[in-house]
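A.B. asks: this is a predicted model, with the sequence first.
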Amino acid sequence: MFEAAEIKRLIEQGMACEFVEIQGDDGVHFTGIVVSAEFDGKPKVRQHQAVYATLGKFMGNEIHALQLQTYTPAKWAEVRSDLGF
């Protein structure tokens, strides 16, 4: 069983982030929001790959699924209130 807090820690350790929120109750399926300037100019697939890279061997093993929403800081400023943050 993996903890959402550990996923958050690994992401924050692996890349510069303005905001990270990870949720998941069953220990293998998680959802998350990651905001990073590193996403500027990258398509969503590359943004998600950058996040998955911070999790290394845990992705697909201990972490069965991680459904992500990724945002640049500028986009996050536009949508955060709509998402309740």
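C.D. replies: Done, it's in.

A.B. asks: switch to C-alpha atoms for all contacts and neighbour counts from now on
C.D. replies: Noted.

A.B. asks: does the nearest residue to residue 69 once chain neighbours are set aside sit in a helix or strand, and which one?
C.D. replies: Excluding the flanking residues, the one nearest residue 69 by C-alpha to C-alpha, 6 or more residues apart in numbering is residue 33, at 4.8 Å. Secondary structure from DSSP states H and E places residue 33 in strand 29-35.

A.B. asks: adding another structure so you can compare the two:
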Amino acid sequence: MDTTPELIHGYLAAGLECTHLEVDGDGRHFTALIVSPAFAGKRLIARHQIVYAALGDRMREEIHALSMKTLTPDEYQG
């Protein structure tokens, strides 16, 4: 089964509390805007690790490239 933006959206929504989530892509390369309170007080690398943990093995097996913008709800509003 091909990976779709909708599948990645579902994986992230199931594994991470998100107040806003957008995923786009072409089946191989994806972009995501992820807004989560889990990112509060975290540096960029820690935020990405949270996303990778939510995606688990799918990052290696299904998703070939994911460019992400990770924001807290306050950062997203500002």
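C.D. replies: Alright, I've got the coordinates. Keep in mind the model is a prediction, meaning the values are calculated, not measured.

A.B. asks: just give the TM-score of the two.
C.D. replies: Here the TM-score for the pair of chains, by TM-score structural alignment, normalised by the length of structure 2, is 0.94; 77 aligned residues with a C-alpha RMSD of 0.8 Å.

A.B. asks: about what we covered before: average distance between the strand holding residue 33 of structure 1 and structure 2?
C.D. replies: Following superposition, strand 29-35 of structure 1 is found to deviate from structure 2 by 0.4 Å on average (mean C-alpha distance after the TM-score superposition for structure 1).

A.B. asks: which of the residues in that strand are buried?
C.D. replies: 29-30, 32-35 (16 or more other C-alpha atoms under 10 Å).

A.B. asks: all helices of structure 1, in order?
C.D. replies: 4-14, 44-55, 73-79 (DSSP state H).

A.B. asks: now the longest one: buried residues?
C.D. replies: In this case it means helix 44-55 of structure 1. Neighbour-count burial for helix 44-55 of structure 1 flags 47-48, 50-52, 54-55 (criterion: 16+ other C-alpha under 10 Å).

A.B. asks: what do you get for the shortest one?
C.D. replies: By neighbour count, and taking 16+ other C-alpha under 10 Å as the criterion, the buried residues in helix 73-79 of structure 1 are 73, 76.

A.B. asks: quick one: contacts of it?
C.D. replies: Under the criterion C-alpha atoms under 8 Å, 6 or more residues apart in numbering, residues 18, 35-37 lie in contact with helix 73-79 of structure 1.
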